[in-house]
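Asker: coords please:
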Amino acid sequence: MEKFVIKNIKRPEKNIVEEYKRLDVSTVYEAQGKKGLINHEIQPVQNNSFICGPAVTAVCYAGDNLMIHAAIEVCQPGDILVVTTIGESTSGMIGELIVMALQKRGVKGLIIDSGIRDVARIRELGFPVWSKAISSEGTTKNRGGAVNAAAICGGCLIEPGDLILADDDGVVNVKKKDLETTLELSKKRMQKEEMTKEKINNGELSLDFYGLREMLEKENVVYYDSYQEQVK
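Answerer: Prediction:
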């Protein structure tokens, strides 16, 4: 593979990013047709964190974090670092010192399809991380890869400058070309959910306002007044 670092990428407009910060992962995922969700194995290391920003990608060889160090240099405030590996990896590729360096650059968080370590300290630093593994296993720094290349992370193709959202539910990716469309669809979904909440607060049943009684009938679901009646 070609080994390279792309220093400058096209990022979403700041006003678009700010709009997305009002949303959540599940809403965006559903709004864009159940696309862009990163594998559930990549889990938040801390609770109640939310990040939203453009992706800077680092493609590393398994067990080597050289390209993470290279990526730090090209990160800008508001970015999210997305790390993936060539070959399966659960090594602790990022620890306290790299997190401190990322924070100094204004990076908002990390998504890594591998492992991290120094977890207690990372939590103390308040740096949001979504990781596949936690491991003390160390790494080398002698294999070149790529920074700001298209990367497969958690089964999802992420291109530099794509928008990343991550919260307690997981991580979702929005393609640059889809940003405006997905934003409008997400807003409409949020409005619909507000209407649904109002119905629930009014005591309405989801069986009725979702029209699910017809589905129960179609599936030949039978109602009984009691268990005793059912077993006769």
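
Asker: going forward, measure contacts between C-alpha atoms and count neighbours the same way
Answerer: OK.

Asker: From residue 205, how far off is residue 98?
Answerer: As for residue 98, its distance to residue 205 is 50 Å (criterion: Cα to Cα, to the nearest Å).

Asker: this one as well, want them side by side:
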Amino acid sequence: MSTNASWPPGYAIHPRVTALDPELVTAFRTVPAAHASDCMGRGVGALGLTAYHRDLKLALCGPALTVRVRPGDNLMIHVALQMARPGDVIVIDGAGDLTQALIGGLMRTTAIARGVAGFVVDGAVRDLAEWAEGGIAVYARGHTHRGPSKDGPGEVNVPIACAGLSVAPGDLILGDADGVVCVPAAQAATLLPQVRAHAAREEKIRAGNRAGTPDPERFNALLRQKGCPV
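Answerer: Below you'll find the model as predicted:
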């Protein structure tokens, strides 16, 4: 499906974007969201989301299929589900509205059947007991039993804002127990060696902490930069 001049205002369906090498996505599967966030300046990442799948060991990693909807309406999310390919992450800009759920248990069933990696929802979900069974990741702003309409408008595969994230179609989404981060597709290849180096540095610090031999110079150097006489 694609947009054309005959579509009414507020409706748009763009083709799925393939911007990431599958091998690069695979390499990021072991990268903690916190490491990616640290290497991108510590000022990025979603805010205010809860992991409703409840499995702290279930990590999310895959290309973004983006959706913008009218608060409380999920017509275009259903369209996105039909477009999704295995490993995709459906990222939804629902404007943070919590009055009506945007996805629920039936959509979870469809998503699992299609191999969707997970959802990131700036809005509400429902059917919490089903999401808590695991098998697919879902992060959302909140929950309610009140169901959605299916009237539109909405857009698929457009740049969106989601819980403080700026997400373009095809960007890399990482999620784990700490939260969700978006890595711009154009930066992913450059970021990978940085997060690996960051992990190595943290492991060195962790080993010193375990051995009871922390490095005070790590912090003294920072204090001297501020003019403190240490």
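
Asker: Mind telling me the TM-score for this superposition?
Answerer: Once superposed, the chains reach a TM-score of 0.88 (TM-score structural alignment, normalised by the length of structure 2), with 218 aligned residues with a Cα RMSD of 2.0 Å.

Asker: where along structure 1 do the helices fall?
Answerer: Taking DSSP state H, the helices of structure 1 run over residues 14-20, 25-31, 66-74, 96-104, 119-125, 179-201, 206-209, 212-218, 227-230.

Asker: These: which one's closest to residue 87 of structure 1?
Answerer: helix 66-74 (14.8 Å; Cα to Cα).

Asker: Read off where stretch 189-205 of structure 2 ends up in structure 1.
Answerer: Mapped onto structure 1 using TM-score structural alignment, stretch 189-205 of structure 2 spans residues 180-196.

Asker: got the helices of structure 1 as CSV, with mean neighbour count and distance to residue 80 of structure 1 columns?
Answerer: Converted to CSV, these look like this (neighbours: other Cα atoms under 10 Å; distance: least, Cα to Cα, whole Å):
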stretch, mean neighbour count, distance to residue 80 of structure 1
helix 14-20, 15, 12
helix 25-31, 21, 15
helix 66-74, 20, 11
helix 96-104, 17, 9
helix 119-125, 15, 16
helix 179-201, 15, 17
helix 206-209, 12, 38
helix 212-218, 12, 41
helix 227-230, 9, 54
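
Asker: Out of these, which is closest to residue 7 of structure 1?
Answerer: Short answer: helix 66-74, nearest of the helices of structure 1 by Cα to Cα, at 5.5 Å.

Asker: Name all residues that make contact with the equivalent of residue 156 of structure 2 over in structure 1.
Answerer: When structure 1 is aligned by TM-score structural alignment, residue 156 of structure 2 is paired with residue 147. Contact analysis of residue 147 of structure 1 by Cα atoms under 8 Å, 6 or more residues apart in numbering lists 4, 5, 6, 56, 57, 58, 59, 67, 70, 71.

Asker: What of residue 54 of structure 1?
Answerer: Neighbouring residues of residue 54 of structure 1 by Cα under 8 Å, 6+ apart: 11, 12, 78, 79, 80, 160, 161, 162, 163, 164.

Asker: cutoff 6 Å now
Answerer: Contacts for residue 54 of structure 1 (Cα atoms under 6 Å, 6 or more residues apart in numbering) come out as 79, 80, 161, 162, 163, 164.

Asker: now these in a markdown table, with distance to residue 175 of structure 1?
Answerer: Compiled in a markdown table, the contacts of residue 54 of structure 1 are given as follows (distance: Cα to Cα, whole Å):
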| residue | distance to residue 175 of structure 1 |
| --- | --- |
| 79 | 15 |
| 80 | 14 |
| 161 | 8 |
| 162 | 5 |
| 163 | 7 |
| 164 | 9 |
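
Asker: For the residues you listed, which single residue is the most surrounded?
Answerer: When these are compared by neighbour count (other Cα atoms under 10 Å), residue 80 ends up highest, at 30 neighbours.

Asker: Alright, I will stop here.
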